Structure formats: C-alpha cells, structure tokens
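Trainee: Sequence below, structure please.
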Amino acid sequence: MDGGKYVVRQLNKLLSKYKKSVSDGYVCSPLSLSRTVSARSRMNRESSRREYLFVVETLPGWSMFEVTVHREGNGSGHEFSDLDDISRINMYGFQSHCTDDWRLKKHCFCVKVERKPHG
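Mentor: As a prediction, the model looks like this:
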C-alpha cells in the first residue's frame, strides 16, 4: 500500500465532491503528493484492524495533512477515515479564500480559472 498516494487520492475525491461550494471564477486545485513525511502503523487487537497514521505534504501550497487510514484484518482493502480525522497541521492562511465551506476550508488551494474569450 502506498499510503501517501492513497491519502491524496481521497483528498482529491473530497475536493471534487464539494466543488460547487467554491466561488465563481475559482476552483480547488487538484493536489499532488510532494512527499510522505511519516507513516506509522499499529494493530488494534480488539477489532483486528490495522491503523496507519500518515503525515503527507501536498502541492500546490506545501500543505501538510495528518490522517488515519484503517485496514480491516489482513485484507488488501482500505477504509479511509472520516473527514473529521483529517487534520491540516500547518497554516493555510489565504490559500482557501474562495470557499467558506467547512468541508473544504482546510483542504482547498484556490486557483483562478482562466476564462477563454468567445469567438
């Protein structure tokens, strides 16, 4: 499992799901993985669930996220944590100025959409 890439794919799905919550003329830029800063795992013996704690850095914006991903038993499937479990661990300042939606605010890197002239 490449956990960092998995986390970024899930973040991009989230950004896409709520894209109508962004101001006209802007979009939340798709994120790409700059690097996986850390990855730790532990087994929850009561539930036979493995928990992975990832810290990833994404571009644009050098955003840092901490997220827990769960994996049931020894299977190959992944169960991504709820949105509440995703933490932005560095400041985002003005990067998310194009949305007031709490689901996007800490994840969105706003970029202006270039409009092509008609004709």
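
Trainee: okay, CA-based contacts and neighbour counts for the rest of this
Mentor: Fine.

Trainee: And the longest strand belonging to the chain, what does it pack against?
Mentor: The longest strand of the chain (DSSP state E) is strand 32-44. Where contact means 3 or more C-alpha pairs under 8 Å, 6 or more residues apart in numbering; DSSP states H and E, strand 32-44 is packed against helix 3-17, strand 49-59.

Trainee: Check which residues of it are buried.
Mentor: Buried residues in strand 32-44, counted by 16 or more other C-alpha atoms under 10 Å: 32-34, 36.

Trainee: Dump the residues you listed into CSV; add distance to residue 90 as well.
Mentor: Formatted as CSV, the buried residues of strand 32-44 follow (distance: C-alpha to C-alpha, whole Å):
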residue, distance to residue 90
32, 17
33, 16
34, 15
36, 15
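
Trainee: One more sequence to fold, the one below, so I can look at both together:
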Amino acid sequence: MRLLIEATNHAVKSINQILSKYPQCPALSLASITGAKAVKGLAEEKLEQYQILFGTKPNNASFEATMSRGNTNEWSVSGTIDRTNLYGNQSYCVDDREAKLYCYCAN
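Mentor: Next up, the predicted model:
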C-alpha cells in the first residue's frame, strides 16, 4: 500500500506543478485511492507500472494515472493524468485547456 500512496502522491504533485502557474487554483491533496492494478512493464528496463484511480480534495475530483518506476526508484507519469468525473464550472477562472482539467477555482 505504501508503494501506491507514494506513486499517487507523485501524480498529485504533478497536477500541482501544472496548477502552480495559476494562483486562483489552490493546490490539491490526495483524498483517496479508489483502485489500482499492476500493468506489465518492460522486463529489460525493470520497469514497474501501476494504473491508479484516485480522488483529490478540495475539488472532489477523480483521476486515473499510469505511474512508472524504473531503476532509479523515482516515479513518473506515463502519458497523461485523466480526469474521470465531470468538472462542470469548477475551473471557470482559467482558460488553459490543461489547467481546466485540474483547477478548482477558489473564488
């Protein structure tokens, strides 16, 4: 479980890096891990991969991310972090397409 929490926290950190350009979007934190499964990695690269479903707060958002870890033991996002629930008008304060997926406008 610690491994999944570590990987998911890295995914949330990646989202927060995108949001850091927008002061009107507060940082998100991990609310829950709702699902996870191991994905077959590349044996020659000794790559570990997990597909993780998780929720964040304060925006009550649900996301799916594939997280990878190789020999360096550092997590990275494989592909994109996808929002899996509707966000309605939560991101009205930003125009950037990528930020709209993650932003929860504070005002």
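
Trainee: still on that earlier bit, right, so of the helices and strands packed on strand 32-44 of structure 1, which gets closest to residue 107 of structure 1?
Mentor: helix 3-17 (7.5 Å; C-alpha to C-alpha).

Trainee: The closest one vs strand 32-44, what angle?
Mentor: Calculated by axes from the mean of the first three to the mean of the last three C-alpha atoms, to 10 degrees, helix 3-17 of structure 1 forms an angle of 110 degrees with strand 32-44.

Trainee: helices or strands up against the helix or strand following helix 3-17 of structure 1?
Mentor: Where DSSP states H and E defines the elements, the next helix or strand beyond helix 3-17 of structure 1 is strand 26-28. Applying 3+ C-alpha pairs under 8 Å, 6+ apart, one finds that strand 26-28 of structure 1 makes contact with strand 110-112.

Trainee: For the strand it packs on, what is the distance to the chain centroid?
Mentor: Relative to the centre of its chain, strand 110-112 of structure 1 is centred 17 Å away, using C-alpha atoms, centre = their mean, to the nearest Å.

Trainee: Stretch 44-54 of structure 2 now?
Mentor: So, by C-alpha atoms, centre = their mean, the centroid of stretch 44-54 of structure 2 is 14 Å from its chain's centroid.

Trainee: And the contacts of that stretch?
Mentor: 4, 8, 30-42, 62-71 (C-alpha atoms under 8 Å, 6 or more residues apart in numbering).

Trainee: Check stretch 21-31 of structure 2 too.
Mentor: 8-9, 12, 15-16, 19-20, 54-59, 93-94, 103-107.

Trainee: how about the residue nearest to residue 65 of structure 1 when sequence neighbours are not counted, what does it touch?
Mentor: Distance criterion C-alpha to C-alpha, 6 or more residues apart in numbering; nearest residue to residue 65 of structure 1, sequence neighbours excluded, is residue 88 at 4.6 Å. By C-alpha under 8 Å, 6+ apart, the contact set of residue 88 of structure 1 is 63-66, 106-107.
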